[in-house]
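A.B. asks: Next comes the sequence, and after it the predicted model I'd like to discuss.
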Amino acid sequence: MWDYLQHLSYWDWLAFGTLLLILEVFGAGGYLLWLGVAAACVGVLTFLFPALPWTWQLPLFGVLSVLSAVLWWQRQRHAAKPSEQPGLNRRGQELLGRQFVLHEAIDGGRGKIKAGDTLWLVSGPDLPAGTPVRVVGQDGVLLKVEAV
């Protein structure tokens, strides 16, 4: 084992990095990506400096692994900003607070409104068709309304 460690070549590091990246493809969730990149970097450094001893290669791998993971984590944390359109891809959220006219009467707690070209199922107090209502909530595809 000591003989192997004393003669680590760039091929060993590149193979280790490739193995980590392949394992990442199978669903590690980003954990092995930065280890694989760090191993590849150590492989490149070992290629450029063939006399680099293993006592420097292993700590260099550790430092590069931690550094790359921390830098990526900070970048992701700062990149996550609130959306300008929070209701995007959440059908019905854009209807909250808007007023519509009942397309079908609410009978037994259920009725329909027409929003644009879509009929939405609504729940609320019994009201006749043609009554103006305001959307006050949503439960899945069911909109909750109240009379205006």
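C.D. replies: All right, it came through fine.
A.B. asks: all contacts plus neighbour counts: C-alpha atoms, from now on.
C.D. replies: OK.
A.B. asks: in the protein, which spans are strands?
C.D. replies: With DSSP state E, the ranges of strands along the chain come out as 99-107, 110-115, 118-123, 132-139, 142-147.
A.B. asks: Run the chain-centre distance for the longest one.
C.D. replies: This means strand 99-107. Strand 99-107 sits 38 Å away from the centroid of its parent chain (C-alpha atoms, centre = their mean, to the nearest Å).
A.B. asks: structure B:
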Amino acid sequence: MMNLFPIEAHWVWMILAAVLATAEIIVPGFFLIWIGFAALITGLVTLMLGITEALQFALFAMLAIAAVFAGRRWFALNPIESSDPLLNDRAARLVGEHVTVVEAIDGGEGRVRVGDGVWPARGADAAIGTRLRVTGIEKGALLVERAL
């Protein structure tokens, strides 16, 4: 049988593990590290047992699937606490902020200025220039009430 690798197979798996671990650092996401872990285990098993190439690929595939599922389960049971949980939720960050009406709120709907942008708003009727406070978000519109 022809050897697909010009170097010993266990080194190929370990190099692949190092490349995937490095890629995880460059492209963060906690996914490639699990595939890299599967490659490392495959390399170690290949080194110790000298298994065939077909078995190596089968082992790697099974370990990769198992490692990804194990990683997903671990993160589901141990979520990472963020120091700023609203970092990517701009609308939620606006709750409590004061805004100015730029299009009168009539019939419960209008528009308000938030910083340098304008957002749709829902709340009690208010004239242009009225200062309001954001109390929540609903379907992309800010829920507002009179500012105290």
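C.D. replies: Cool, got the structure. Everything numeric in this text was worked out from a predicted model, so none of it was measured.
A.B. asks: Need the TM-score between these chains.
C.D. replies: Here the TM-score for the pair of chains, by TM-score structural alignment, normalised by the length of the first structure, is 0.55; 108 aligned residues with a C-alpha RMSD of 3.7 Å.
A.B. asks: re the thing from before, how about the strands of the first structure in TSV, adding mean neighbour count and distance to residue 5 of the first structure?
C.D. replies: Shown next, in TSV, are those (neighbours: other C-alpha atoms under 10 Å; distance: least, C-alpha to C-alpha, whole Å):
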stretch	mean neighbour count	distance to residue 5 of the first structure
strand 99-107	19	73
strand 110-115	20	70
strand 118-123	17	68
strand 132-139	18	61
strand 142-147	20	65
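A.B. asks: Which neighbouring elements make contact with the longest helix seen in the second structure?
C.D. replies: As assigned by DSSP state H, the longest helix anywhere in the second structure is helix 53-77. Applying 3 or more C-alpha pairs under 8 Å, 6 or more residues apart in numbering; DSSP states H and E, one finds that helix 53-77 of the second structure contacts helix 32-49.
A.B. asks: In the helix it packs on, which residues are buried?
C.D. replies: Under the neighbour-count criterion of 16 or more other C-alpha atoms under 10 Å, helix 32-49 of the second structure has 32-44, 46 buried.
A.B. asks: Looking at the residues you listed, which two lie furthest apart in space?
C.D. replies: Spatial extent of those (C-alpha to C-alpha) is set by the pair 32 and 46 at 20.8 Å.
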